[in-house]
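Engineer: below are the sequence and a predicted model; questions follow.
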Amino acid sequence: MKVTVDMGLCQDHGQCAIAAPLVFRINDEGHLEYDGTPDESERLNVEEAADVCPVQAILIED
């Protein structure tokens, strides 16, 4: 699984970090950081993160 976040769309709301905290996090500066190649065991959490993203900035590829 490959995860990409369109940082041009992302507004650092942090909903993804709540849904999939092992993949997404908000750093000390308040900006999103993420693992672009998370373990497959995180798929459901990443899919949830993509669903709850207010600006739909998360893309999941197999």
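Structural biologist: Sure, I can see it. Values in this document were obtained by computation on a predicted structure and should not be read as measured data.

Engineer: contacts and neighbour counts: CA atoms only from here.
Structural biologist: OK.

Engineer: can you map out the strands along the protein?
Structural biologist: Assigned by DSSP state E, the chain shows strands spanning 2-5, 24-26, 32-34, 58-61.

Engineer: presented hereafter is structure B, for comparison with structure A:
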Amino acid sequence: MRVVVDLTKCEGYAQCAFLAPEAFRMVGDEALLFDPAPSAELGEKVLRAAAACPVQALQVDLADLPVPPPAETVVAATDDRLRREGRIVVAGLWKAAT
């Protein structure tokens, strides 16, 4: 796994540091220190951290990770809208740290 952070996009929200403190750390108000090649054990945390970045400054290359076997195909029931359309809406209030 390789991690690249676009520091021109990063605005110091530090979501990555909260979700994967072993791989990301904020120093001062705006400096992000990160491990460009985190261990495989941190894979899930790093992926969650990248997904949580509000400005999508983290890019993760999964080329080094093993490919999981294909999942069993699940057919959605006609009345199961979530499985049929695959859409989820998450609504909430988010406030940046000051």
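Structural biologist: Received it, and whenever you're ready, just let me know what you need. This structure is a prediction, so every number in the text was calculated from the model and none was measured.

Engineer: pick the most deeply packed of the strands of the first structure.
Structural biologist: Sort these by mean neighbour count, taking mean count of other CA atoms under 10 Å, and strand 24-26 sits at the top with a mean of 20.

Engineer: ranges for the helices of the first structure?
Structural biologist: Ranges of helices within the first structure are 15-19, 43-52, based on DSSP state H.

Engineer: of those helices, which is nearest residue 3 of the first structure?
Structural biologist: Across those, residue 3 of the first structure has its closest neighbour in helix 43-52 (8.2 Å, CA to CA).

Engineer: show me what the closest one is packed against.
Structural biologist: Packing partners of helix 43-52 of the first structure (3 or more CA pairs under 8 Å, 6 or more residues apart in numbering; DSSP states H and E): helix 15-19, strand 58-61.

Engineer: hmm, 6 Å instead?
Structural biologist: With contacts defined as 3 or more CA pairs under 6 Å, 6 or more residues apart in numbering; DSSP states H and E, helix 43-52 of the first structure has these neighbours: helix 15-19.
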